[in-house]
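# Quick one: sequence plus predicted model below, questions after.
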Amino acid sequence: MTNDSLQPPVGPNLPNPVVHELNHMRKEWWCFLIVGILLVLSGIASIAYPWFTSIGVVVFLGALLIVSGITTVISAFWARHWNAFFLQILIGIVYTVTGFVITDAPLTSLALLTLMLAGFFVIAGAFRIVTALVLQFPQWGWHLFNGLVTAMLGLIIFRSFRNLPEEPSGVLWIIGLLVGMELLLNGWTWVVLALALRKLPETEASSS
């Protein structure tokens, strides 16, 4: 088996839209690298301080809902001569009340957020696995590994969620830890992809 057979199929073996996309991504490889490094640093910080990450996620979510609710109400009054005026007012009130409830009871909200996060991890992990197996872009193995780990993290959260009545404090750190691991793996995936794009020959990336 030659070394050429081990290289990813770029160039003439790919349709023109994919070739042009790889060419554009190669020119902007440093953007992917910066995003990956920032995600890796965020993941390390979240793993080092999981309690603060967990509480911060809940408080941020509550504050975001409050701001969104107030903005929705204000925008509804700015354009009040329309059929959806009362619907927008109702949506804004629901957002605002939900945000105040979340910030007022962060522990209970954190437990519910843990369950939602578990579902998100399982769905996101499954999506990454499918896209990696179907598209098989450069360094797709790391994307597949990322999907497998993400799905497993979701299942771990589901399992630990059943122990919350006995260990209510456990929810305070597990969400921050798992979010940190997700950020770390996702960031490393972007770093590896950026380095792979940087090494991609320009003649192959731009060929038609």
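Noted; the coordinates are in hand.
# okay, CA-based contacts and neighbour counts for the rest of this
Fine.
# Surely residue 98 is in contact with residue 62?
Yes - if you go by CA atoms under 8 Å, residue 98 and residue 62 touch, sitting 7.3 Å apart.
# Those two: which is more packed in?
residue 62 (24 against 18; other CA atoms under 10 Å).
# adding another structure so you can compare the two:
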Amino acid sequence: MARSGGTAGRQGDAAKLNRGFGWIAVLGVILVVAGLTGLVYTAVATLTTMLLFGWLLLVGGLVGLLHAVQARQTNFFWLGVVVAALNIAAGVVVIKTPEAAAEALTMFAALLFLTGGVFRLVGSMVVRGPQFGWTLVQGAFGLLLGILVLATWPSSSQYVIGTFFSLSLLFDGLGLIATGYGGRRVVGMVAGR
């Protein structure tokens, strides 16, 4: 009698796990669809990303200000107020001028690609470690990507941020689908024993 109750409990737990992994896969499908849509409409994805970023800065600044007010008896009160005010100001600027913010962020990303590419190239030549070939390819790719983005800047700012964000959504979604599908398979294998 106790054995059948234990089996029923395990089957119920397996069903709950299956549902959980199913929801993870559904979220993955939603992210994949959003990522593919963003890759088709990169300008809209860039604008949406910048507005979302602006709102996150604004809300984060307001929460930081509330936290600073609650901790006003500490030595870090004014630092918290200054950081919160900077976040609020940056959020307002990004929300009011998302195109200019996208141009600035695209320039920053291009400079990061350039410097990262140069450091990887030089580092791979100097160190010549076991990953020499991969580091060399990564450096060359980063350098090339930075040059391509800068060569078409500021027009590249209309699609660069949206493309990166959409690719991130796409790959995160594929990862969640794989996790959900793999998790369901493992639960099925364990529950079948």
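Perfect, thanks for sending it. The structure displayed is predicted, hence computed values, not measured ones.
# Mind telling me the TM-score for this superposition?
Here the TM-score for the pair of chains, by TM-score structural alignment, normalised by the length of the second structure, is 0.62; 154 aligned residues with a CA RMSD of 3.6 Å.
# Return the distance of the residue nearest in space to the middle of the second structure relative to residue 36 of the second structure.
For the second structure, residue 168 is the residue whose C-alpha lies nearest the centre (CA atoms, centre = their mean; 5.8 Å). Note on residue 168 of the second structure: its distance to residue 36 of the second structure, by CA to CA, to the nearest Å, is 10 Å.
# Check residue 159 of the second structure too.
14 Å.
# Which one's more surrounded, those two?
For residue 159 of the second structure and residue 36, the more surrounded residue by other CA under 10 Å is residue 159, and the numbers stand at 21 against 17.
# and that one, what pairs with it in the first structure?
Aligned by TM-score structural alignment, residue 159 of the second structure pairs with residue 173 of the first structure.
# In terms of helices and strands, where is that match?
helix 170-199 (DSSP states H and E).
# got the buried residues for the very next helix or strand once past that helix?
Moving toward the C-terminus from helix 170-199 of the first structure, the next helix or strand (DSSP H and E) is helix 202-206. By neighbour count on 16 or more other CA atoms under 10 Å, the buried set for helix 202-206 of the first structure is 205, 206.
# ok now helix 202-206 of the first structure, how far from the chain's centre?
The chain centroid and the centroid of helix 202-206 of the first structure are separated by 30 Å, computed with CA atoms, centre = their mean, to the nearest Å.
# Tell me the helices and strands packed up against that helix.
helix 16-27 (3 or more CA pairs under 8 Å, 6 or more residues apart in numbering; DSSP states H and E).
# what comes up buried for the helix it packs on?
Buried, per 16+ other CA under 10 Å, within helix 16-27 of the first structure: 19, 20, 22, 23, 25, 26.
# List the residues that contact the third one.
Residue 22 of the first structure sits next to 197, 205, 206 when contact means CA atoms under 8 Å, 6 or more residues apart in numbering.
# CSV please, covering those residues and showing distance to residue 50 of the first structure.
Shown next, in CSV, are the contacts of residue 22 of the first structure (distance: CA to CA, whole Å):
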residue, distance to residue 50 of the first structure
197, 33
205, 42
206, 44
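# if I look at residue 91 of the second structure, how far off is residue 66 of the second structure?
Counting by CA to CA - residue 91 of the second structure and residue 66 of the second structure are separated by 16 Å.
# The two - which one has more neighbours?
For residue 91 of the second structure versus residue 66, neighbours defined as other CA under 10 Å are more numerous around residue 91 (24 against 15).
# In terms of helices and strands, where is that one?
Counting by DSSP H and E, residue 91 of the second structure is part of helix 77-96.
# Repeat that for residue 52 of the first structure.
helix 50-78.
# From residue 148 of the second structure, how far off is the residue nearest to the centre of the second structure?
Note on residue 168 of the second structure: its distance to residue 148 of the second structure, by CA to CA, is 20 Å.
# Likewise for residue 25 of the second structure?
36 Å.
# which one in the first structure is aligned with residue 68 of the second structure?
Under TM-score structural alignment, residue 68 of the second structure pairs with residue 76 in the first structure.
# Next up, the contacts around that match.
85, 88, 89.
# ok, it to residue 41 of the first structure distance?
For residue 76 of the first structure relative to residue 41 of the first structure (CA to CA), the value is 40 Å.
# any idea what residue 46 of the first structure aligns with in the second structure?
So residue 46 of the first structure corresponds to residue 38, using TM-score structural alignment.
# was I right about that match contacting residue 47?
No - Residue 38 of the second structure is beyond contact range of residue 47, at 10.6 Å (criterion: CA under 8 Å).
# Can you work out which residues contact both of the two?
residue 162.
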